[in-house]
Structures are given as C-alpha cells and as structure tokens.
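Asks: Dropping the sequence and predicted coords here.
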Amino acid sequence: MAKIFRVSARTALSSVVEPIARALLRAGVSPNAVTVAGTAGVLVGALGFAARGHLLIALVLVVVFALTDFLDGTMARMKGGSTRFGAFLDSSMDRVADAGIFGGVAYYLATEGDRWGMVAALLCLAVGQIVSYVKARAEGLGMTCNVGIAERPERLLSVGVGGLLTIIGLEWALPAALWILAGLSVITVGQRIAHVYKQAQAQA
C-alpha cells in the first residue's frame, strides 16, 4: 500500500516538478546544487523554527524543501541519469536532513518538559539512521534491501502528521506519532536484516 501511494504521489508531482526542473537546468543549476539547497532549507525549518516551537512555519519549510529530493532526481534523469557522486551526495544529505528534523523536534520537546517525547524523537533519529545504514551496507555487498514498513517517506510523513495535529491543539499527537514511528522503525530494521539474510543464504 505504501509503495502504491508513493507511485501515485510521484505521478501527481511530475506535472509540477518537470517544468521547474527544465527551467533550472536551462539556467545552469546543477542537481547537486539543488540537493544541497534543499537540505539547507530543511535544516533552517527544523533547527531554526521547529526547535524553537514555531511548528507551523517549520512544517511548511520542511515540506517545501523536502520536495527538492524529488526535484534533483528529476533533473538528474533529464541530464541522462544520476552520477555516482550525485547519488552519494543525495543519500548523505538525506541523513543530514533527517538528523536536523528529529534533533530539532527532540530539542523542542525537551524545552516543553516532555522528556518521554524527547526520548522518542532521539530513538527515531538513531533507529532511522540504522534503517538507512542497513540498506546502504546491503547494497554495498551487492544485495537488494528495498523493504520495510517505515522507509524514509513514511518516517517524514509520520512526524509531519504528528506536528500538524499538535499545531491544531492535540499536544499528545507529536509524542504519540514519534513512539509509533520508533516502533515501526525497529520493525523495519528487523525486516531488512531478515531480507538480506535470506539473500545471503541463497547465495551461499
């Protein structure tokens, strides 16, 4: 279901993103520059606004700049495909952005006196990095690892929905979303390890 949703979302975004991508390429902007700019924007939203409790502004900025992850990929395809460095940079900047988002949320919850919410945010940060590492390590060994119920889009959507519900007055929503996400992320790590184990056994 999650994969079907992502495919539908990508199809809907294509009609908006592709003209922008063409315009940026004509202006001489590189996909790598868009990747870095998008990450910088996410960090401004997360650390400059979410950490200080300005959740609505933070949510808008993070959503807008997170979409550059789709824009830079579209630009790369239009140029004939992503380079090895471009793929490396994109993955690295995703990790930086995720750290900024969950770090900013953890700081905000700590200042609000919600220690358990802060713990949940830090767990999401730590386990989310492990989710990404497991995939990268598997692919580095020549195996696939595109499985799991809490991949990056689901992780960002979860914290975004929790933040939105908190903005409209449900103060418990963000910590609750983080705890659910932390649990799903742990399950995802297990799913990916099991998936790689089956491949390794088949290749043995």
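Replies: Cool, the structure landed.

Asks: going forward, measure contacts and count neighbours with C-alpha atoms only.
Replies: Noted.

Asks: who's in contact with the residue positioned nearest the centre of the chain?
Replies: Taking Cα atoms, centre = their mean as the criterion, residue 152 is the residue nearest the geometric centre of the chain, at 4.2 Å. The contact partners of residue 152, taken as Cα atoms under 8 Å, 6 or more residues apart in numbering, are residue 128.

Asks: let's bring in a second model and compare:
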Amino acid sequence: MLSTNARGFAQAAFGPAARLLVRLGVSPDTVTVTGTVLSSTAALTLLPTGHLTAGALVLGVLVLFDNLDGQMARLTGTESRWGAFLDSTMDRLADAAVFSGVAVWALRYLDGALGNLTAGLALVCLVLGGVVPYAKARAESLGMTADVGLAERADRLLVVLVAVLLVGLGLPAAVLTVALALLALASAYTVLQRMRTVHTQSRPGGAA
C-alpha cells in the first residue's frame, strides 16, 4: 500500500504551503472544498475531451495538495470529526469525477468493444472505490476495525492516473483497460478482506 509513503512525502513537500495558508487565515474546510471543486472540474473537462496528459498531470498535483487541509488542521489545532467527515465525503466526489471522466473518454475515443469494456471497468472501479472506504467506516461505527486491503485511495488514484498519463503519451489504450481491470480486482479483493476481518471480529471471542 502506498498511502503512508505518499502522505509522508506530501507532508514534507507541502508543509510550507500549509503554513502559509494558515498565516493567510484560510480555513482547512475551504481548502478541502476548493480542492474537490478543482479536481472534479479538471477530471470532467480534461479527460472527456481527450487531454489525457494534461489531465493526469493536473490531477496528480491536486491529489498531492489534498494533504494540505489535514496539515492545516493539525497546525491550528482544529482537527475535528466534522473535518474528517467533510474530507472523506469530498474525496468520494473527486474520485467519482476521475473515473467518470475516464469512462466518458473511453466511450468517445475508443471504438467498439474496447471502449465499452474500458468504460465499464471505470464504472466498476468507481463503485468499488466507494465500497472500500464504506466498509472500513461501517466497521469502525460498530466498534470494529477493517484496516486491511490492497487498494487504498492513494493506490487507486496512482494506478489510474499513471495509466491515463501513459496512454496520453502514446501507449495503446489497452494499457488503461488492463490497469482498470487490475484495479477493479484489487478493490474487490480489498472489500472481501475487510468483510472477512469484520466477520472474524464479530464472532464470540473475536479480537477487535
């Protein structure tokens, strides 16, 4: 899983920006919502119109900047359940925009079965990308944990954006199709892992 390493890099790279925004009086919630609006706009305008290279690069930068709101909340001592809820909800919207943009691109630019397959896999990834964090959140709401799985959010976004970039740079569209298929399998496996973990904990004597 890449989430921990990516978070550490983002903290080191964008710490100065977080401190600057705090000094300017910008709130973490403002950064959260603004980042989602920018990411969704980029995904739904650049990708469906065939600007894959630009889309992947812009979205990659915005994904890294997604760490800013958390850093700002820690710097100002304003971490809260509301902030965590808002951040998670906005993440789901941004992720949906990315995979929807890929699906629309596939239907517009790829012919026949390949276009339909790629778009279908993008939608499968979209759905499973919502189920993965839901399974963890639901487990925690029941007093259990589900901190297992291959496909965390950072991993899912890295895979799809790298594949989009490679296709934008001239590789065959099938590269993106294969990447989406692997991502769908990894996401489905993650859901099953979390279900199994929670099932074990829910048994009498199961460890939380």
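Replies: Received, thanks. Keep in mind that what you see is a predicted model, and the values were worked out from it rather than measured.

Asks: which residue in structure 1 lines up with residue 177 of structure 2?
Replies: Aligned by TM-score structural alignment, residue 177 of structure 2 pairs with residue 175 of structure 1.

Asks: how much space between that match and residue 160 of structure 1?
Replies: For residue 175 of structure 1, the distance to residue 160 of structure 1 (Cα to Cα, to the nearest Å) stands at 12 Å.

Asks: Between these two, tell me which one has more neighbours.
Replies: residue 175 (25 against 20; other Cα atoms under 10 Å).

Asks: The nearest residue to that one once chain neighbours are set aside: which element?
Replies: Spatial nearest neighbour of residue 175 of structure 1, excluding adjacent residues (Cα to Cα, 6 or more residues apart in numbering): residue 117 at 4.6 Å. Per DSSP states H and E: residue 117 of structure 1 is located in helix 115-140.

Asks: mean shift of the helix or strand just after that helix relative to structure 2?
Replies: Heading C-terminal from helix 115-140 of structure 1, the first helix or strand you meet, by DSSP H and E, is helix 152-167. Following the fit onto structure 2, the mean deviation recorded for helix 152-167 of structure 1 is 0.9 Å by mean Cα distance after the TM-score superposition for structure 1.

Asks: Give me the helices and strands touching the longest helix out of those in structure 1, please.
Replies: Within structure 1, and with DSSP state H defining each element, the longest helix by residue count is helix 173-203. Contact here means 3 or more Cα pairs under 8 Å, 6 or more residues apart in numbering; DSSP states H and E; on that basis helix 173-203 of structure 1 packs against helix 115-140, helix 152-167.

Asks: Kindly reformat those as TSV containing distance to residue 22 of structure 1.
Replies: Shown next, in TSV, are those (distance: least, Cα to Cα, whole Å):
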stretch	distance to residue 22 of structure 1
helix 115-140	30
helix 152-167	25
